[in-house]
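K.L.:
The following block contains a protein sequence and its predicted model.
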Amino acid sequence: MNILRKPFRYTFFNATLALILINTAVHFLAGALGINRNFFGLNVVGFVYKYRFWQVITYMFMHGDFSHLFFNMLALFFFGIGVERALGSKEFLLMYFVIGALSGLFSVAVYYTYGIFLANNGFQPWTWRISLIGASGAVYGILFAYAVLFPRARIFIWGIIPVPAPVLVLGYAIIEFGSQFVGSSNVAHMTHLAGFAFAWLYFFVRMGVRPLRIWKDAYRN
């Protein structure tokens, strides 16, 4: 058997709720103790030049403010529990951390490469100072997974407008892509898109599942 596709024995132990509790505890402890989020956030200077390799995991537990934490954890609650029940807690955790780590590494690679470009053209490589924080990359991957596992599920926007889960993913992807190039904000839209991309890759490599085929078959009739 391909080791990449070796399944875990199914178990369920509410890993989603544990992640929410840990993220919440870390957020308030970091604030109370005055912890420098840049030390645990993922950035080029720390990861590449100071060898703080733990940042690829710890950045997922750092959040900028309460609203950042709240909306990430709310999405994780709504979509994570269903994904965890479908896949089992061990598979869910592997998916969560693999997608989160790869999304962060992708973002750091882009920041590093663009910084090199700026430096070679006489500018300060300001992208090296960007510190990536938050669980968004992993959470967007879980949203993608929910749409694959429950392709006919409908999600109510503002509690009113029913939207099929795959359409919601497509809509978010379009919004994030546009937001990456239009306007400026502290939101890592590129990392969100990477979460979708690596979730697709996870299904294909780990499970031999083709998400587009799943969605096509679900709405064929």
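P.N.:
All right, it came through fine. Worth saying up front: this structure is predicted, and the values here are computed from it rather than measured.

K.L.:
contacts, neighbours, all on C-alpha from now
P.N.:
Noted.

K.L.:
neighbouring contacts of whichever helix or strand residue 176 is part of?
P.N.:
When elements are assigned from DSSP states H and E, residue 176 belongs to helix 165-181. Applying Cα atoms under 8 Å, 6 or more residues apart in numbering, the external contacts of helix 165-181 come out as 143-144, 146-148, 150-155, 188-190, 192-193, 196, 215.

K.L.:
So which of those belong to helices?
P.N.:
Those of the contacts of helix 165-181 mapping onto helices are 143, 144, 146, 147, 148, 189, 190, 192, 193, 196, 215, per DSSP state H.

K.L.:
Export the residues you listed as a markdown table, with columns for neighbour count.
P.N.:
Shown next, in a markdown table, are the ones in helices among the contacts of helix 165-181 (neighbours: other Cα atoms under 10 Å):
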| residue | neighbour count |
| --- | --- |
| 143 | 24 |
| 144 | 27 |
| 146 | 23 |
| 147 | 25 |
| 148 | 26 |
| 189 | 21 |
| 190 | 19 |
| 192 | 26 |
| 193 | 23 |
| 196 | 26 |
| 215 | 19 |
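
K.L.:
For the longest helix along the chain, what is the distance to the chain centroid?
P.N.:
When the chain is parsed with DSSP H, its longest helix is helix 89-120. Relative to the centre of its chain, helix 89-120 is centred 10 Å away, using Cα atoms, centre = their mean, to the nearest Å.

K.L.:
ok, structure two:
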Amino acid sequence: MIRGITDTVKHLLIINVIMFIGTITLGNGELFSHWFSLYFPENDLFKPWQIFTHMFMHGGGAHLLFNMFALWMFGTAVETQLGSKKFLFLYISAGLGAMLFQLGYYYFQYYSASQGITGFNFSPELLHEIINVNSIEGDYIKPGLFHSGLSDILVENNYSGPQIGSDAFSSLYEMNKVTMARMVGASGCIMGVLAAFGMMNPEAKLMLIFLPVPIKAKYFIPGIIILDIISAFSGQSFFSNSNTAYMAHVGGAFTGFIIMWYWKKTQFNKNRWDR
């Protein structure tokens, strides 16, 4: 074991770094992204293995650095207390919980938006083409690109239904935004680890870089989760850019909490965590 880093944390760090190197060096930065990021199931790029591989993908150097720093800081402490097998189970489970929460949120957005086109009777094939219009430029989804792609598809399919006004366009665009979204990163896993750390070390004092005031873990971690929930539903970002999958953070933390609560209830004794 490298000094200061437990074995499982060390291997997770290595895997994440290797995946990032592959992302930025192979296939013009798109090969790894298309194969290993998690796409919405209605997206043509969705593959089943992405449910797991997206946890080891990152959107940039800063994203990777922040997550790996948090993994080292909190993961090492949690693995030391839990043992490697339980830590890995917690880590992967939190990532899966994060995925389920975020996809559930995406499906809610998708079907809410679909209510705005109920009178258009698009065929399933035509609707699938529309929501898969490539409207991405750089890191953002652009309504202008979607409008252009939508127009081309309607012409190619000889569409003769009701006129698509601004409301229907907005609904289709929102469906396209969800379809084009992709999930990457270990943040959900890290939030599960953070929740476990807080439950095992509630009196530990933590600080934000831009708020150098020590706060006990039992207050700090719930506060972070509440801010993530607010960000998800308000669009107001407190710590990161606006395309952060905030509900994934909530799902990871919730999963970590439930697992730790169960273990504490069934396997905790007066001396140590049962490994």
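P.N.:
Received the coordinates, thanks. All values derive from a computational prediction rather than experimental measurement.

K.L.:
Structure 2: matching residues for the helix holding residue 176 of structure 1?
P.N.:
Alignment note (TM-score structural alignment): helix 165-181 of structure 1 is matched to residues 217-233 of structure 2.

K.L.:
That stretch vs structure 1, average offset?
P.N.:
When structure 1 is overlaid, stretch 217-233 of structure 2 sits 1.5 Å from its aligned residues on average, using mean Cα distance after the TM-score superposition for structure 1.

K.L.:
Quick one: distance of that stretch to the chain centre.
P.N.:
On Cα atoms, centre = their mean, the centre of stretch 217-233 of structure 2 falls 16 Å from that of its chain.

K.L.:
go on, stretch 170-190 of structure 2?
P.N.:
Offset of stretch 170-190 of structure 2 from its chain centre (Cα atoms, centre = their mean): 8 Å.

K.L.:
same deal with stretch 117-132 of structure 1?
P.N.:
With Cα atoms, centre = their mean, you get 24 Å for stretch 117-132 of structure 1.

K.L.:
Equivalent analysis for stretch 52-59 of structure 2, please.
P.N.:
With Cα atoms, centre = their mean, you get 9 Å for stretch 52-59 of structure 2.

K.L.:
State the span of structure 1 onto which it is aligned.
P.N.:
Counting by TM-score structural alignment, stretch 52-59 of structure 2 corresponds to 57-64 in structure 1.

K.L.:
so how far does the matching stretch reach from one end to the other?
P.N.:
16 Å (Cα to Cα, to the nearest Å).

K.L.:
residues of that stretch that come out buried?
P.N.:
By 16 or more other Cα atoms under 10 Å, the buried positions in stretch 57-64 of structure 1 come out as 57, 58, 59, 60, 61, 62, 63.

K.L.:
do the same with stretch 147-162 of structure 1
P.N.:
Using 16+ other Cα under 10 Å as the test for burial, stretch 147-162 of structure 1 gives 147, 148, 149, 150, 151, 154, 155.

K.L.:
how far does that stretch stretch from start to finish?
P.N.:
Per Cα to Cα, stretch 147-162 of structure 1 runs 14 Å from first to last residue.

K.L.:
Nothing else from me, thank you.
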